[in-house]
Every structure is written in C-alpha cells, then in structure tokens.
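Participant: coordinates only, sequence not included:
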C-alpha cells in the first residue's frame, strides 16, 4: 500500500498545470492514478478483512476456552482458519494482479507520465 501511495504522489507531482489542448498525456496520468486509487482502496479492504477475522476468531477461542467440552467451537475455529487461508490466497493473487497491471501501465506509458505534454507543439496556422 505504501508503494501505491508513493507512485500516486509521483504521478500527481508530474501533472502539469491545466491548459487548453494537448491533454493526452494528462489523460494517461489520470488513468494510472485511477488504477493506483483502486489498489489503495482494495488494500484497505483487505486490511479490514484481517481485522474482522482476528476479532471473530478471538471470540470463538474465548468460547472454546470457556466451554472446552463443546467440540463444535474448536471445529468452527478450524473451519474459520481454513476459510481465511483460502481468502488470503485470493487476496495475494489479487494484489499480484493489481501490481502487474500497474507495472504494465507505467512501463508502457512512462514517457507520457514523466512529460505529459510535448514541448514542441505545432501551430495549426
């Protein structure tokens, strides 16, 4: 998530002032910024999911400790852990996909991100 914030700030600092015309490079910057924002949103969602998991698991462990003779609590904890392991695998793949797309976007458009407008604008007249 920190890397996405650094990339977002770098691109935002490269956005030129608003002028008429020749905004193709700025549009590319905005597309990359939208992808970075999506990564940040998803990262926060993933972090929230981990927090909820540990809170729920803590409650179940407390109940399992309070009622050690009830096997259903221990089984529920095992099931929850297995579900979380599968969920973590999906999250890791999603993060990989996000960063792969971001890398591809930046690599293909690096010149336009660094210098969104060309200096040698040709006059139509």
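Facilitator: Done, it's in. Fair warning: this is a prediction, and the values are worked out from it, not measured in the lab.

Participant: all contacts plus neighbour counts: C-alpha atoms, from now on.
Facilitator: Will do.

Participant: List the buried residues for stretch 38-57?
Facilitator: 39, 40, 42, 43, 46, 57 (16 or more other C-alpha atoms under 10 Å).

Participant: Helix, strand, or coil at the spatially most central residue of the chain?
Facilitator: Closest residue to the average C-alpha location of the chain: residue 39 at 1.9 Å, with C-alpha atoms, centre = their mean. For residue 39, the assignment made with DSSP: H, G, I helix; E, B strand; the rest coil gives helix.

Participant: can you check residue 21 too?
Facilitator: coil.

Participant: now swap in residue 118 and tell me
Facilitator: Per three-state DSSP, residue 118 ends up coil.

Participant: Can you report how many residues lie near it?
Facilitator: 11 (other C-alpha atoms under 10 Å).

Participant: if I look at it, how far off is residue 112?
Facilitator: 9 Å (C-alpha to C-alpha, to the nearest Å).

Participant: now swap in residue 53 and tell me
Facilitator: From residue 53 to residue 112 the distance is 42 Å (C-alpha to C-alpha).

Participant: put this beside the first:
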C-alpha cells in the first residue's frame, strides 16, 4: 500500500507561501547591482586593460613582446645535470660533444645503501633539469588571471539575467528571446574561457613530456628544438588568447547595449517587477 494511501501531496500552493520570502528578492537585488557595476565599469575597464596588454607586443620590456621568441629561453633550452661536487658545478649537457655528468657521490651509491638527504633518497639515477621558461610563466600568469575574471563576470551576469526572464506565455516573447540569446552568449563566453585555460595549462604538460623523453635519450638533440618550437607556439597562442578575451568582452558589451531595452523590459510594458 502506498505511504499516503489514496492521497498525494498537493503542489498548488508551493509558491503561494514562502518560509523565507526575502531570499529571492535579496538575491536579485544584489545581482542587479552587480550587473550594473559589470556593465558600466568593469567591462569597459577590462577592454582598456586587454587592449593595453596587446599593445605591449611592441614593448621589448614586456613578457608579451613579440620578439621574445628569439631570446635564448625560446631558442636554446638546455638539459642540465646539477652536481654536488665543486668540479661539476655549472656543468650542462647541450650537445653530443658534451660529456654527460653524474655527481660522483651519487653514482657511487647503490640503491640499497642510499641514504636520505633532506627527505630525498639518493641513489643511482640522473638529475636532469630543464629550467622553466620564466617569460612564458609571466605570460601564463597574466592570461590565467584574465580568463578566470571573464569566466566569473559572465557567470555573475548569467545568474542575474536568468532571474529577469519574464513569465513564459504565448505571444509578445521577442524580448524574452533576446534575454535567452544573451544567456547563451554568456554561457559560451565562460566555456571559451575554460578552453583557453586548458590551452595555457598545456604549456607545462607539453614541456614535461618532451623533457622527460629528453632525459631518457639525452643524445637525441631534436628534443631541444622540439621544446623551443613548443614554447614559441605557446607565446603566439597566449597573445592570440588576449585577442579572444578582448573579442568576448567587446561582443558581450555591444550586445547588451544594443538590446538593453529588451533586456530590462522584455514584454515592452512597465509592469512592476521589471528591472526598473
């Protein structure tokens, strides 16, 4: 026998009585203020900021300088083997003519006898190091921050706009269709920001894979060129992302401005409960 017998709970009065009626009112009020700030202040400021970053491609002191790809960090990555003995300090393996270096006090140990130094067990293994591309790290940090910001701004606008959609009914729905289109554009913006973030993250994964293989086969000199080409592509990609971010900001702001009357008054009336 069903728990409620022949009687089922009625749903008619679900929205006639709210235990906390202020929750949705406070939420939409807060997000309206947030939306006003984003559209009036934040987005125009971000457009100026991204435009300035793109202009830095002509500035030799900027990490975004397009000539960075001709600097040593982008043209000649090196596989190094740090050593503990003074005789080996600064030794690097950069070509077939260089003699590989193993610290004597490490290579002479067997795995069984290996002591722990600073929590790391010493033994018969290599200590190949490929230094990070510091300039690319600076670029990545800046663009990562910009991508996180546009993602959150788009999310905040989407939360607000979802609450402004009017009652669904037949006829006179053009304004609501505009709102729905803008919601779709906001969702597309933060999805694109996620895709670009994955592109930025791939920089480290690509170098890790190449450097790991290089450490396994140090006499194969193509790895240095592969890392150099990968870094140069990443620098091009990060500059391209700046333009994509600018496009997202400018496109969203333009769409909101040109369709603003439909956004805030989708039914073409002045009913209480509209945005203004």
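Facilitator: Structure's in. What do you need? Note that the coordinates shown come from a computational prediction; the quantities given were computed from them, not determined experimentally.

Participant: hang on, the earlier thing: could you export the buried residues of stretch 38-57 of the first structure to a markdown table, including columns for distance to residue 7 of the first structure?
Facilitator: Listed next are those as a markdown table, based on distance: C-alpha to C-alpha, whole Å:
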| residue | distance to residue 7 of the first structure |
| --- | --- |
| 39 | 11 |
| 40 | 11 |
| 42 | 16 |
| 43 | 15 |
| 46 | 20 |
| 57 | 35 |
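
Participant: For the first structure, which segments count as strands?
Facilitator: Counting by DSSP state E, no segments of the first structure form strands.

Participant: What does residue 175 of the second structure correspond to in the first structure?
Facilitator: With TM-score structural alignment as the criterion, residue 175 of the second structure lines up with residue 25 in the first structure.

Participant: my guess is its match contacts residue 110, does it?
Facilitator: No - Residue 25 of the first structure lies out of contact with residue 110 (C-alpha atoms under 8 Å); the separation is 10.0 Å.

Participant: Neighbour count: these two, which is higher?
Facilitator: Neighbours per residue, other C-alpha under 10 Å: of residue 25 of the first structure and residue 110, the larger number sits with residue 25, 21 against 15.

Participant: ok, the more buried one - contacts?
Facilitator: By C-alpha atoms under 8 Å, 6 or more residues apart in numbering, the contact list for residue 25 of the first structure reads 112, 113, 115, 116, 117.

Participant: switch to 7 Å and redo it
Facilitator: 112, 113, 116, 117 (C-alpha atoms under 7 Å, 6 or more residues apart in numbering).

Participant: What's the last one aligned with over in the second structure?
Facilitator: When the second structure is aligned by TM-score structural alignment, residue 117 of the first structure is paired with residue 267.

Participant: Let me know the distance separating that match from residue 170 of the second structure.
Facilitator: 12 Å.

Participant: aligned partner of residue 166 of the second structure in the first structure?
Facilitator: Checking TM-score structural alignment: residue 166 of the second structure goes with residue 16.

Participant: Its match: how many residues sit nearby?
Facilitator: Neighbours of residue 16 of the first structure (other C-alpha under 10 Å): 13.

Participant: ok, now residue 79 of the first structure?
Facilitator: 12.

Participant: which residue lines up with it in the second structure?
Facilitator: By TM-score structural alignment, residue 79 of the first structure lines up with residue 229.

Participant: Tell me where the stretch 151-276 of the second structure has helices.
Facilitator: In the stretch 151-276 of the second structure, the helices defined using DSSP state H, counting those that start in this stretch lie at 174-216, 222-258, 260-264.

Participant: Kindly present those helices as TSV, with separate columns for distance to residue 152 of the second structure.
Facilitator: Output for those, formatted as TSV (distance: least, C-alpha to C-alpha, whole Å):
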stretch	distance to residue 152 of the second structure
helix 174-216	8
helix 222-258	12
helix 260-264	20
